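Undergrad: sequence unknown, structure follows:
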């Protein structure tokens, strides 16, 4: 370890000791209760706090301005329930209270009779109705508790039903058999570009992907009311086929400055938050991270044989006026780099890549401003404008016997989104609410990809386009047992001149206090990737053209039938049956081809396409969940599914992502030691993943040798089922709470048994045979965290 890092470790430890002094450990919980639709404060809401260890309770009632305060709260985990006549009860089953800072909640209650099922969330999720499997919360506390998430909200999502990892080197997710390209990212309500470092990590061709990367730029320190959606989304979401990461930033501390410092084998983190104007109830929060991932390589941990560096910054500033209007300014940015430099000793070259120099550089930036303004006691208007940009550049060289460089390939792409979302929400009756608005996005894409000398120009082009998406969404509760949501969204893409009118609906029946069933439907559509739109080929006159520029949208009908059973206050069983019928899928214009964009990952195509393909995904997701009680929690998921597609040959085949089944376990237990002036908590958290192997296509070794590249037997597409994937993750944490600070020492171990899971196969020109590339082996991450 370098001398500078040793000094950082020492400084953090000395700070933790200097902050300690003897006094009883107590904290406070405060917040505000609002009507979700009108955003008006609610007077007289009942707030009940239950300790999940000893079941002791306390409670208060919200004041005229909606504010509430619970003082002298012991440290630990609590169930918080907020209720009011005419609203659905709101429950946070796993609220963590620590010594380092008080808890501030902004709670929004949905309309409805109190006898209805509670709105159950997993942390500070004020705007989400987490009652269906298709919408799962993502919280900062989960990223710190679940094993081997590495503080990444995208990696956390593989704990959810129907969601599977694709490759350990990246955070791409396969949702119900769909390509990761069908996942969209949203921040504070607006669409953003891919917010990940090293977007080429773990891919077949080492080129960037549409929605994933090695590490998420969004800092988990700032996470607010965030969630992951799959299945049939309501009309407020568009341009997504399989999943949506709907992320928001939380407000900073309103009373005093607070700090978080962390050093780990992944990097250095430092966060600061505090008030900016107590009169206007303003706050700020920011986090900076710098990677030290090179330490892992120096310890002998295999991370893909490349030198990796990254850094990022996220921030959020918010204020609330006396009239209840809220303003927020938010942003994030990061740059990353990975570099592979060949050994200047050719006797050490074992594989084809060993004779290459490869450099990948990425840069992402996003910025936005949002305003939520009450326009009456029954309605509010929210406007958000955001801009984001992603630049990637990859250069590869071949080395000759004298180690001179010869260009091998060059890729450069830029994506920009300027997005404006405006939404008016109003209560049209005590039991019904209406949301109407639009989402305008100006999209700029520029791409250039060239492979020398084999393929030549692969993709070249760029241009501006508008994505116009107005929407309307109605929610109503009828009587004490029935509720529905119905809406419509229109999508128009000016580049391809494609459009879609998309109805959405869901109905839910509360059979009794313990059982409910629901049905969801939605028509969804998705733009094609830039590598698809801007594929280049020569016309009859020898000029380069982009024949796929006018491709239409990929579309799908989503059907979901679900059942929820509440076994007791902390344990639930959820089941969803689903069918996704895909149509207008781009496939080859050449008849008898097996190609379909449903199997894409990197996003490049090598031929002209047309919207005549189809696909089907269907299956069942099961979730058995116990939230924290008696210091134990667990989450067990099982998914069984089929994922099929048809190319231009009309033959139904398995997609690349048809693993058929996935099983996940996430759970843990805490052991506490309480004293007058400190508390110690030792946590053991385990994660186990078992996935059916994805599909691969046989490699034609003879043709690969002739052409000097991997050549597939395309008429046998995805007929090989790879070995099943299995991984055990472990997290051990030791938390010590003293007055005004919390210290955490933890170790996360990904792939505890060091199992060799297959990533993909390719033809290697040096070996002159097919080589199997494995995913990551065992990775230990030691971390020291101080909150004060």
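TA: In hand now; what should we look at? Being a predicted model, the structure only gives us computed values, none of them experimental.
Undergrad: all contacts plus neighbour counts: C-alpha atoms, from now on.
TA: Will do.
Undergrad: Which strand runs longest in this structure?
TA: Criterion DSSP state E: the longest strand present in the chain is strand 405-429.
Undergrad: right, and the helix or strand after that one?
TA: Reading on from strand 405-429 to the C-terminus, the next helix or strand found by DSSP states H and E is strand 432-451.
Undergrad: Determine how far that next one lies from the middle of the whole chain.
TA: 18 Å (Cα atoms, centre = their mean, to the nearest Å).
Undergrad: go on, stretch 214-232?
TA: With Cα atoms, centre = their mean as the basis, the mean position of stretch 214-232 lies at 4 Å from the chain mean.
Undergrad: Next one for the comparison:
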């Protein structure tokens, strides 16, 4: 602490400055707006500038600190942002979209940064939150992971501390859609497998991301092939005026970043960040990662190139790629391995790559088109050897699953006037598969349950229409259609949303629509033997469908204090279940590393989720913020036995509290204190039949009591301390994030150990400190 105070006093008499810049566009048409008045309050004075013909503005030589900024233009609603942080090591870019007034008068409505009712996608009505980059880096325990950040929001919880799968309103994590730069992407996580959407470590680099929308129900018609939620990720552009650098070391790895213009005075820019695993170092100091004696290795790179032109539109080249591997070797005494059982050696490898190009073209100030073309590929490989009976390791299982997807998303947006906007689009995915595995049988030979190489297409079309009856009342309606050529599955999905702002403080919203999703890629190609022939009994599976309904109410109690509540009901049908009477349902899958291996599935299952959510939020002002969220819900399903049961994700309740305070130490440095607490119901499990397991020599669960046992409640507290020091053109961040501060033992699962013929309990990650240092210059 004395060292921190010394640096604070040393820099207190020196003034450092930085620049705020960005582009301003119409919210509906996306056309740049010239002549927007930009005002920044600096003490008792005001700095002003106007946006140029391309909608760009730039304000230089702002002293380091926090500011209020206002953007105003005739016949548009004024936006006023407060507590915008300016640091010495990096220029701040603020992209602003203004909304045209319905009634053309010179007076405008002021919208503050506390207005969380607004999303980046103007067609969204309910169950949406925009995740800001400052917010994502602030919360204790989030590890700078968007999925971990989302677990602070109402209706969202984690499946496992060691992974970032998210459960939204009782739905399986497989129902989440990841979209980046307008294209649907595979799971952006290290150690991911086909059919899952999460992983232990995110490949998404917070230093490359921009503010992004997160949806939990009844989203607009431009999103498809999802049931539970959507992450719509945006990559930020590099600085167009100067070259900037970044260095960072922490839980997420050693990292180096570079951004800047291609040439001085030009608008083209680039940004690239590379990261390499530091978990070997964390393991060396004795912190339990939940992987036993094994150490995960990974590396990734993220980049974006932005190329605006005068007449041909705006081009962008973007990409993300990562590789990861881990080797396990466990015995019967290893109780710290969350992933594999005893007496085995396994080698796990995964690769994910995404590269794409986008083009936005303005036909005129009211009409634009956007085309995104991308290629993505993900591959996971597993090799498992037996270490029993004191013999040499013997391979008994191997698999290699690869999916390569060629994608296109093209849309045209036309703003007729201040009241009416129309968007039409098409999404095309050609999906190639290469799925193989082999298992050693009792005779010593290897049998293949999967060996399939082929491809298919998923075609989606959509239309959206927005009508603003008044400045207070907005209708968002749309239609989404998708067709899978593999088996000619088809889904028609109408959607509608209505938002009414009764006063500046009170807003009501309602959303309803049909959503559907194709099954896991691997699940269509599971083989079973019928009458001596191997057949793909799952190939004709239809889309799983969900009818979603939401009613919401927003109350701005004070300027920076907001209360929001939503009630929802989801009816899920055409869920794959087994042909024979059983408790199995695909609604309970998707929160781990394994892929589906069931055969003989038909779309005859159902499910339902319903509940109420509350959010109380005091946004960051006067040096502190508070976010409290609560969710009370029920998530049930019916298998082919037609018995209604709670799903494995039916924890019934989730409560979160996040709060933080910022203390300035002189003019150039600060201390930030952040705390976060989660209290939630336990996951549900199917009980182990101990006598049957002893007789069989392996784990046997009582499927007649599927998910009837609920684990004890989950509790976790995190605390984060951050120190920021601004020097001349350099900003230093030091932070220590104390995760699971109380070292609470949260139950992960139970399993049967045949060596001791007992049921053993595995617990989730205990206490560990995550220390991070970042330098910007």
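TA: Now that the structure is in, tell me what you want to look at. Please read all numbers here as calculations on a predicted model, not as lab measurements.
Undergrad: matching residues in structure 2 for the longest strand of structure 1?
TA: Alignment of strand 405-429 of structure 1 against structure 2: residues 393-417, by TM-score structural alignment.
Undergrad: Now the matching stretch: buried residues?
TA: Residues of stretch 393-417 of structure 2 classed as buried by neighbour count (16 or more other Cα atoms under 10 Å): 395-415.
Undergrad: and if you look at stretch 13-31 of structure 1?
TA: 16, 25-29.
Undergrad: Give me the neighbour count for the equivalent of residue 313 of structure 1 over in structure 2.
TA: Aligned by TM-score structural alignment, residue 313 of structure 1 pairs with residue 301 of structure 2. Residue 301 of structure 2: 21 surrounding residues under other Cα atoms under 10 Å.
Undergrad: dump the residue contacts of residue 301 of structure 2.
TA: 272-275, 320-322 (Cα atoms under 8 Å, 6 or more residues apart in numbering).
Undergrad: run the last query once more with 10 Å
TA: Residue 301 of structure 2 makes contact with 203-205, 255-257, 272-276, 319-323, 353 under the criterion Cα atoms under 10 Å, 6 or more residues apart in numbering.
Undergrad: Tell me which of those fall in helices.
TA: Among those, none falls in helices (DSSP state H).
Undergrad: and residue 713 of structure 2, how many neighbours?
TA: Residues near residue 713 of structure 2, counting by other Cα under 10 Å, number 15.
Undergrad: Was I right to think it contacts residue 748?
TA: No: using Cα atoms under 10 Å, residue 713 of structure 2 is not in contact with residue 748, being 11.1 Å away.
Undergrad: what sits in contact with each of the two?
TA: In terms of Cα under 10 Å, 6+ apart, residue 713 of structure 2 and residue 748 are both contacted by the residues 682-683.
Undergrad: Wasn't residue 389 of structure 2 part of a helix?
TA: No: Residue 389 of structure 2 is assigned coil when assessed by DSSP: H, G, I helix; E, B strand; the rest coil, not a helix.
Undergrad: Can you tell me what residue 724 of structure 1 aligns to in structure 2?
TA: That one, residue 724 of structure 1, aligns with residue 713 by TM-score structural alignment.
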